[in-house]
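A.B. asks: fold the stuff below for me.
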Amino acid sequence: MNIKRIFPFIIIAFFLSCNPNSGNSSKEQYIESMQKKESEKHDDLYANAGKLVSEIDFSIKATEEQKKDWEDGIIPWISLENAGTEINQLINADEIVIKNPSIHIIFDYPLNNPDTFEFKNEKGFSRKDLILLISKQYHEIYEEEEVTSDIKTIPVNKRTGLINRNETHGKYGIWGHDLSDLVLSGIEVHETNKGDINIILLVQS
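C.D. replies: Just a heads-up that it's a prediction; the model follows:
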C-alpha cells in the first residue's frame, strides 16, 4: 500500500460536543462559531466529491469494562488516536468494503486547511486497512502541524476557559480538538464521473 498527496478537497465532519467549561455565553458563542465553520464547507464538499455510492460504519465490540456504558456491547466508533489498540475489537475488520485499488481520502476535520491523500492497494480495502491508514495519517497531520506552527498547542493541564485545543496556524491550521478527542464512526464513499473514489470521513469528537 502506498500513498501520495493530491489536490485538496473540502469535507464536512461531525462533532458531538466541544466540552467548554466556561459560562453559557462563551459556550454558545463557541458552538455557533464551530457550526458556522463547518456549514461553510458543506456545499463545496458534496459538489466536488461525486455521487454517493455507499456508506460504511466502524463499530467495535465493547470490553467487559466498557459494557457498563454500552449495554448492547457495541460502541459505534473507533478511536483515531488509538486505532492500533482497538483494532482487535473492530467488527467485520477483514471485510473488503472498497474494491477499488485507488482511493482519495479527504482530511478536513478539524483543519482550516484541508488536504486529500491518495492510497493504493491492489486488493482493495478492508475496514482494518482503512482505519489504520486513516489513523496514521491523522497522527502525521497533527505532528506536522506542531512543527510548522509558531503557535504551539497549550497542554491540557494549562488551559483555562474552554478546555478545547487552541487553534494553531501551521500547515493545516488545526482548531478545536486534540487527536485524542477524535473518533471515526463511518465513511461515505463517493464516485466522480471520471471514476475517482473520494472518501468523506464521518469524524466525531
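A.B. asks: all contacts plus neighbour counts: C-alpha atoms, from now on.
C.D. replies: OK.
A.B. asks: now the element after the lengthiest helix in the chain, going C-ward?
C.D. replies: Ranked by residue count and defined by DSSP state H, the top helix of the chain is helix 24-49. Beyond helix 24-49 in the direction of the C-terminus, DSSP states H and E gives the next helix or strand as strand 51-57.
A.B. asks: following up with a second sequence; could you model it the same way so I can compare the two?
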Amino acid sequence: MSQGPVGSDGGPSDEGRAPQRLVSGRYRLLERLGEGGMGVVWRARDEVLGREVAVKEVRAPADLDPREVHRLYARLEREGWAAARISHPNVVTVHDVAAEDGRPWIVMELVRGLTFAEVLEAEGPVPPERAAAVGLEVLAALRAAHGAGVLHRDVKPGNVLIANDGRVVLSDFGIAVVEGNTALTMTGELVGSPEFLAPERALGRVPGPESDLWSLGVMLYAA
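C.D. replies: Predicted structure coming up:
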C-alpha cells in the first residue's frame, strides 16, 4: 500500500473518520486517508509532540497462516526502522514504529499534495522536462536509500508524492529489504507492482539497486 492518498486534499467523508482511537498511547487517529492490500493509512495527531502525522496501519491478509502473520509483522517492523534511518528531503520521514494489537504501526510525516499517479491520471503524459525533474528527485531518494543499504522494491507513480510546496517525496518503503539481513523475507515471495517489476525480480533472482533503477525507468516511460 502506498502513502499516496495521504497527500489528497479532498475533504474527509464520514466513512473516513476514525473513532478517535489512540494508538500506542500517543497517536490519535483522525481520518482515513487511503487503503490498500496491506492496510490503511490514517491522518493522526501525535499527542506528545502536538503535530499531525500519517500512520500506516498494517493488516495481514485474513487467510495467512498465524506463523506467517508473525513473520510478516516482524519483517515490516524491521523494515519500518530501516526506512527511519534514511534521512533525505526526497524520502518520506519515518518518525516511529509503534506497537499495538501485536502488529506494527508505521508513523510518518504527513505530506500534503498528490501522488504522481494522480497527476498523470488528471493531466495525462507530462512534458519530458517535468518527467525528468521528478525522476532526478526520485533518483536522489534512491541514492540515499541504497547508501543506507535499503532497497525500495516498489518504485511507481503511486509511491511518489508531489507535495503542495513542490517537493517530490518517495514513500512506502513497506516492502523494502535491507542488504545483509534477509532472514525474514519469505522464500520465493514476489512483492511490488508487476508492471514496474525488474526482470531479475520477476525471475526470482536476488534484486539489487539496479532493480529499483529499472522501476524508475518504467515510471519515467509511463510519465
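A.B. asks: what's the TM-score once they're superposed?
C.D. replies: Overall, the chain-to-chain superposition scores 0.29 on the TM-score scale (TM-score structural alignment, normalised by the length of structure 1); 103 aligned residues with a CA RMSD of 5.6 Å.
A.B. asks: now do the strands in structure 1.
C.D. replies: For structure 1, applying DSSP state E gives strands covering 2-6, 51-57, 60-61, 74-75, 78-79, 96-98, 102-107, 115-120, 125-126, 183-191, 197-204.
A.B. asks: report all helices and strands that the last one contacts.
C.D. replies: Spelled out, that is strand 197-204 of structure 1. Helices and strands in packing contact with strand 197-204 of structure 1 are listed as helix 24-49, strand 102-107, strand 183-191; criterion 3 or more CA pairs under 8 Å, 6 or more residues apart in numbering; DSSP states H and E.
A.B. asks: return the most buried member of the ones you listed.
C.D. replies: With neighbours taken as mean count of other CA atoms under 10 Å, these reach their highest mean count in strand 102-107, at a mean of 24.
A.B. asks: make sure L52 of structure 1 is actually in contact with I187.
C.D. replies: No: taking CA atoms under 8 Å as the contact criterion, L52 of structure 1 and I187 are not neighbours in contact, 10.6 Å apart.
A.B. asks: ok, now which ones touch the residue nearest to I105 of structure 1 when sequence neighbours are not counted?
C.D. replies: The shortest distance from I105 of structure 1 to any non-neighbouring residue, by CA to CA, 6 or more residues apart in numbering, is to I199 (4.6 Å). Contacts for I199 of structure 1 (CA atoms under 8 Å, 6 or more residues apart in numbering) come out as 49, 103-106, 187-190.
A.B. asks: distance of I199 of structure 1 from D115 of structure 1?
C.D. replies: 12 Å (CA to CA, to the nearest Å).
A.B. asks: next one: K4 of structure 1
C.D. replies: 11 Å.
A.B. asks: one more: F125 of structure 1?
C.D. replies: Note on F125 of structure 1: its distance to D115 of structure 1, by CA to CA, is 20 Å.
A.B. asks: compare K4 and D115 of structure 1 (neighbour count), which wins?
C.D. replies: A side-by-side neighbour count of K4 of structure 1 and D115, using other CA atoms under 10 Å, places D115 first with 20 against 10.
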